[in-house]
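Enquirer: Dropping the sequence and predicted coords here.
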Amino acid sequence: MSNIGMRIYKNIKRPSKELVEGFRGLPTPNIADNMNRFFCVSSEIKGFNNCKLLGTAFTVRSRTADNLLFHKAIDMAEPGDVIVVDVQGDKINSVCGEIMMRYAKKRGIAGFLIDGLIRDSGALKELDFAVFARGASPMGPYKDGPGEINVPVSCGGVVINPGDIIVGDEDGVVVIKAEEAAEVLEKAKATYAKESQIFKSIEEGTIDRSWVDEKLKERGCEIID
């Protein structure tokens, strides 16, 4: 008999490492703009140090105030995975701290994306490991379950599936579906190159701003002296 809400799926389909690495260095706004500005995790979820986040989603759904399945995910995840933890945005109990972060880093895990709280945030500032979460609290978790690993989860208002590509930087986190990643990557690179040319034209004094007046005219804007 199936134990719904307390189960672990071992195998997930990951995109190629080359495809994931293609997103390294691309700003999250360039990526989001090419997904019609959707699939951006809530701005309440922020990075706790200067580390960028890039990897493949390895998902955890847990009840609030519990990290038993989170611990199991760290043991199971592969190098380059981002462990995504759905604890329903709980802001009472933290679900991980420095020990879990250091262990995950040692295993080659790319980082954590947590719709909840962490602790040991001061130590994290000195640790070369990407963690994005809603905040911090010294109040720790329990280890009882239930929970599930490698199922679709909700994190910061975005549905994340195992194998999705996670990119995080100073602006926040975006989620790219694995089957759409190649197309999004190509478009995001083109946007990045286009913006680089705009920056150059600003410095050279050749930037074309005619689109502003054209848009105002299109919208019927009245300009009054």
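Expert: Received, thanks.
Enquirer: going forward, measure contacts and count neighbours with C-alpha atoms only.
Expert: Fine.
Enquirer: Other residues contacting the helix or strand hosting V167?
Expert: Secondary structure from DSSP states H and E places V167 in strand 165-169. Contacts with strand 165-169, where a contact means Cα atoms under 8 Å, 6 or more residues apart in numbering, come from 20, 23, 27-28, 47, 51-57, 82, 173-178, 181.
Enquirer: then this one, side by side with the first:
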Amino acid sequence: MLDLLPDLCDHYGEDVRWLPLPTHDYGGRTIFYGEVVTLRCFEDNSLVRDIVSEDGTGKVLVIDGHGSCRLALLGDQLAMLAHNNNWEGIVINGAARDIGTLGTIDIGVKALAACPFKTEKRQTGDRNVTLTVAHTLVYPGDMLYADRNGILLSKKALDLSVVGDD
């Protein structure tokens, strides 16, 4: 399967929300989906570590870094930790780093940009809150579907059997 979102839009157009966030694919997996876990934080990835240390089976972490690309909210160590704990992917309204290594880890990673600087550690942020990202509401428990076409959100899990083999 090379594309997921176009078929989902064709079959579930009324049931999905487009997240018009201009992200780049940095992870080793470009197609991923799962239940949303949300985190709002600004230039501090302390809670990212806490969350990806938990079992992420069937889940996608959506981090609202308020669009700041001054400090990276995810790097290779946290991505590997997320991979080892079975997270499907991470979407960042902000920056990531260690881009070359991220591409070798079998996890979906979408971020606005790359930045080589790490964050401060202040243990600040809000977990499992409703986010407003790119004028779109992202709720904890939403289902997120991502590929190179972008990101879709749905209130419920979608039947992926409607997706054709491209």
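Expert: It's in. This is a predicted model, so every value here is computed, not measured.
Enquirer: and the strand holding V167 of structure 1, which stretch of structure 2?
Expert: Taking TM-score structural alignment as the measure, structure 2 aligns residues 143-147 with strand 165-169 of structure 1.
Enquirer: same thing with stretch 132-142 of structure 1?
Expert: On the basis of TM-score structural alignment, stretch 132-142 of structure 1 is assigned to residues 110-120 in structure 2.
Enquirer: I'd say V41 of structure 1 and D171 touch.
Expert: No - in this structure, V41 of structure 1 is not within contact of D171 by Cα atoms under 8 Å, at 10.3 Å.
Enquirer: Looking at these two, which one has more neighbours?
Expert: Using other Cα atoms under 10 Å as the criterion, V41 of structure 1 and D171 rank with V41 on top: 22 against 13.
Enquirer: Map the more buried one onto structure 2.
Expert: Aligning on TM-score structural alignment places V41 of structure 1 opposite L19 in structure 2.
Enquirer: Distance check, its match against G56 of structure 2.
Expert: L19 of structure 2 sits 22 Å away from G56 of structure 2, going by Cα to Cα, to the nearest Å.
Enquirer: How about T23 of structure 2?
Expert: Separation of T23 of structure 2 from G56 of structure 2 (Cα to Cα): 22 Å.
Enquirer: same check, this time on Y139 of structure 2
Expert: Per Cα to Cα, Y139 of structure 2 is found 17 Å from G56 of structure 2.
Enquirer: E14 of structure 2 too?
Expert: In this view, E14 of structure 2 and G56 of structure 2 are 28 Å apart by Cα to Cα.
Enquirer: again with S154 of structure 2
Expert: Distance of S154 of structure 2 to G56 of structure 2, computed by Cα to Cα: 19 Å.
Enquirer: which ones are touching V153 of structure 1?
Expert: T59, V60, R61, V85, D86, V159, I160, N161.
Enquirer: Can you tell me the element the second one falls in?
Expert: Using DSSP H and E, V60 of structure 1 sits in strand 53-62.
Enquirer: which element follows that strand toward the C-terminus?
Expert: Immediately after strand 53-62 of structure 1, counting by DSSP H and E, sits helix 68-76.
Enquirer: so what does that next one touch, helix or strand wise?
Expert: Judged by 3 or more Cα pairs under 8 Å, 6 or more residues apart in numbering; DSSP states H and E, the packing partners of helix 68-76 of structure 1 are strand 53-62, strand 81-86, helix 98-106, strand 147-149.
Enquirer: With distance to T191 of structure 1 and mean neighbour count added, can I get those in TSV?
Expert: Listed next are the helices and strands packed on helix 68-76 of structure 1 as TSV, based on distance: least, Cα to Cα, whole Å; neighbours: other Cα atoms under 10 Å:
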stretch	distance to T191 of structure 1	mean neighbour count
strand 53-62	19	28
strand 81-86	25	28
helix 98-106	32	16
strand 147-149	35	24
